[in-house]
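Chemist: what follows is a predicted structure for the sequence shown.
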Amino acid sequence: MKQYAILANPGHNRIYFDTALTIAFSELKAIISSHGVEIQEIFEGDLGLPACICFKTEKELQQEDFKRISTASIFYALFKVVEEGLLKPIPIEDFRSFPESMVQILKYTGKTNEQFTRLMVNLALSACKTGSKKIRLIDPMCGKGTTLYEGLIRGFDVTGIEINAQWAQEIQTYLIRYLKMGKYKHKSQKEKRSGANGKKIAECFIVDTASKKEEFMKNNTQNFNLFVSDTRNAKILIKKNSCDILVSDLPYGVQHGSKSATEQSMDRSPLQLLKDCIPSWHYVLKVKGSLCISFNEFTLKYTDVKEVLENNGFKVLDEEPFNNYIHRVDQSINRNLIVAVKN
């Protein structure tokens, strides 16, 4: 039996508090098991490290396994536990395309924590069985872009939809500034998209970029699409069966919502908003593509989300390691998530 230890990211407990270990265990199992490696045992380590997770496997892990493990939101460093409990550091190939700073620099009220975003991306990837050589991630309610930046860091193509024109403009300004400051080759353009009646329904901001100049010159780029529109327009704006994973942090309370085509006021029901959105989200995902969405249990219940998904062509993964991620964020938010696969 081989034993390994992950030194935990110092910020992990501050996100999940009492549920931190349970969530870390489940995420790690999802990441590893999706690649055919079985964890025999997982437990909190007592190795003289500040905070660590230990796990055992029957077979010796390889560099590709280590690289996958390093994507875990709790990950800080990895060791192999050898004779007499000594720790042997394991050097790991970096999985990142762009630096972490892309998602870390921006600070604003209401920003979804980067580690939690990475957790959701990992769960969606672990459930996805499209077999695509390159993943396209979509966040159909992308806010100020945390999930989109995480997708770029991971080497994915990304698509976002955001109804708030000011937030969408902030994404555009920040991304171009970041690419210029980092001297990353890129090209950008803006387009307008119309519906069947010829009426404009979205503005589209498109960027093609690469983390290395030579890759850009070979046209081996990452694609970034941002639509300023209502998320319910997704099936009009985005090609059918074109996205591998959908990751989104749904609005938590009555401040948020979505405007219908005939109403200027916001719909303040998270459940109704989800019912309106899911058909379009299902349309853009590939068969065996997956989604991971988070929500506030105080305003939207897991059982209701599950019912909506199952009524719209999804299979909900409600068993280990894709369940039991609920955790308290603050007095008004008890955050949960759900993972499902398109049938």
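Modeler: Right, received. Where do you want to start? Residues are numbered from 1 along each chain as shown.
Chemist: rest of the way, CA atoms for contacts and neighbours
Modeler: OK.
Chemist: ok, longest strand in the protein?
Modeler: Using DSSP state E to define each element, the chain has its longest strand at strand 285-296.
Chemist: who touches it?
Modeler: Here strand 285-296 makes contact (C-alpha atoms under 8 Å, 6 or more residues apart in numbering) with 120-121, 123-125, 127-130, 240-253, 333-343.
Chemist: which ChimeraX command selects the buried ones in the residues you listed?
Modeler: Burial among the contacts of strand 285-296 is assessed by 16 or more other C-alpha atoms under 10 Å; the matching ChimeraX selection reads:
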select :120,121,123,124,125,127,128,129,130,240,241,242,243,244,245,246,247,248,249,250,251,252,253,333,334,335,336,337,338,339,340,341,342
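Chemist: in strands, which of the contacts of strand 285-296 appear?
Modeler: 243-249, 333-342.
Chemist: from residue 250, how far off is residue 218?
Modeler: Distance of residue 218 to residue 250, given as C-alpha to C-alpha, to the nearest Å: 37 Å.
Chemist: typo on my end, it should be residue 87
Modeler: Residue 87 is 41 Å from residue 250, by C-alpha to C-alpha.
Chemist: same question, residue 126
Modeler: Distance from residue 126 to residue 250, by C-alpha to C-alpha: 21 Å.
Chemist: how about residue 206?
Modeler: 24 Å.
Chemist: could you find the closest non-adjacent residue to the residue nearest in space to the middle of the chain?
Modeler: Centroid check for the chain by C-alpha atoms, centre = their mean gives residue 121 as the closest residue, at 2.9 Å. Using C-alpha to C-alpha, 6 or more residues apart in numbering and skipping residues adjacent in sequence, the residue nearest residue 121 is residue 247, 6.4 Å away.
Chemist: what about versus this one:
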Amino acid sequence: MNAMKTYGFLLLPSHNRVYAQGAAALARAELSVFNEAVLGGRLTDVGETTLGGVPYLTFRAPELTGDDLRYLANLSALYAVFEIADGRLTPLDVTRLDKFSSDLITIQKYPGKTNEDFTKLLLNVTAMACDTPERLLNGGLRVLDPLCGRGTTLNQAVMYGLDAAGVERDGKSFEAYGNFLRHWLKNSRVKHQAETTTVRRDRKSLGRRFQVTLGESKELYKRGRTIELTMINADTAASGDFFRPASFDLIVTDAPYGVQHGSAARAGLSRSPLALLTTALPVWTRLLRPGGAIGIAWNTHGARREELTALLAGHGFEIRDDEAHRGFRHRVDQAILRDLVVARRSRTGP
């Protein structure tokens, strides 16, 4: 048996002061989820340690190599990882999945934007709940954000090299994302094709589609190894009009905190996402393949965890509800106490 070693990772500095206050606890929960899903439970003694006046997340494990380090490299809060021995910190080489420059994630600034570190965490934790979590490294996962706003989830999926799609009801957000991505692709000299079209059926307009095909490099683009991104301007309850059943591996979304992302007729002035989710979840479930996973972030002031888990269970989902998955609750501001729930679509459910 390999001797146990001590490791620590330095937390990524956060520009959001409130988010930074809970970053260590969130990182610990995310690491625990990775440990259970893909690291074989080999990490032990996970805790927070101060070294040289700087906080680290530390743990013990047999020597980490290969895919172990590749998984750890993509934790949302990781800045650098070290082996700790005899009071010395030895930095380890880590290779992130990132296919493009970080400004794809960070350059957009607008009121109500979900923190990009949390978006990455939500995508990671959802991927760990599907029946093939190793595909986060190996590629092939297809991601849907059915309440995608201005595309933070889509950008993170593309950063990982994953095909992604989103649905957004607000026309201004749809146009803003299209303008941003076109400019970013051009300025970054990324080989691509992009077009916006109207989707019609029986001579009626169903919505608009922004479709992008891009390559990590010109060589890969020419060889047909491309990343596909789609954004639909329509109500999320109509998502099934634009995508085939069982065509996504992951559904990742930040549920509305008010009425800005949902239908006013359904959500009214309530902060609760339950009315919207009750209407949309049957549609989303059909789009998710059996064995795929869904991850939903929401404001706990608007709905109790038990209400969301009951709703998901009623649609054939197996809830991830262990201690690690209950460690993500954190404050965003005075009105928002955010949590996330993750579940896998059963292969035998409805």
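Modeler: Thanks, I have the structure now. In this text the structure is predicted, and so the values were computed from the model without any measurement.
Chemist: hmm, back to that, give the aligned equivalent of the residue nearest to residue 121 of structure 1 in structure 2.
Modeler: When structure 2 is aligned by TM-score structural alignment, residue 247 of structure 1 is paired with residue 252.
Chemist: got a list of what its match touches?
Modeler: 122-123, 126, 143-146, 153, 294-296.
Chemist: tell me what the lengthiest helix in structure 1 is packed against?
Modeler: The residue-count maximum for a helix in structure 1 (DSSP state H) belongs to helix 165-181. Applying 3 or more C-alpha pairs under 8 Å, 6 or more residues apart in numbering; DSSP states H and E, one finds that helix 165-181 of structure 1 makes contact with strand 222-228.
Chemist: residues in structure 2 aligned with the next helix or strand after the strand it packs on?
Modeler: Sequence order places helix 234-237 as the next helix or strand after strand 222-228 of structure 1, per DSSP states H and E. Structural correspondence for helix 234-237 of structure 1: residues 239-242 of structure 2, per TM-score structural alignment.
Chemist: list the buried residues in the matching stretch.
Modeler: Result for stretch 239-242 of structure 2 [16+ other C-alpha under 10 Å]: buried residues 239-240.
Chemist: aligned counterpart of residue 3 of structure 1 in structure 2, please.
Modeler: So, by TM-score structural alignment, residue 3 of structure 1 is matched to residue 6.
Chemist: so that match is in which element?
Modeler: strand 5-11.
Chemist: so the residue located most distally from the centre of structure 1, which of the three states?
Modeler: Distance from the C-alpha centroid of structure 1, by C-alpha atoms, centre = their mean, peaks at residue 84 (38.8 Å). When classified by DSSP: H, G, I helix; E, B strand; the rest coil, residue 84 of structure 1 comes out as helix.
Chemist: cool, and residue 322 of structure 1?
Modeler: coil.
Chemist: wait, it sits on residue 340?
Modeler: No: with contact defined as C-alpha atoms under 8 Å, residue 322 of structure 1 does not count as touching residue 340 (9.1 Å).
Chemist: hang on, the earlier thing: counterpart of the longest strand of structure 1 in structure 2, which residues?
Modeler: Counting by TM-score structural alignment, strand 285-296 of structure 1 lines up with residues 288-299 of structure 2.
Chemist: what residues in structure 2 pair up with stretch 158-170 of structure 1?
Modeler: So stretch 158-170 of structure 1 sits over residues 164-176 in structure 2, by TM-score structural alignment.
Chemist: how long is that stretch end to end?
Modeler: End-to-end distance of stretch 164-176 of structure 2: 18 Å, with C-alpha to C-alpha as the criterion.
Chemist: spit out the contact partners of the aligned partner of residue 80 of structure 2 in structure 1.
Modeler: Counting by TM-score structural alignment, residue 80 of structure 2 corresponds to residue 77 in structure 1. Contact partners of residue 77 of structure 1, counting by C-alpha under 8 Å, 6+ apart, are 6-8, 70, 89-90.
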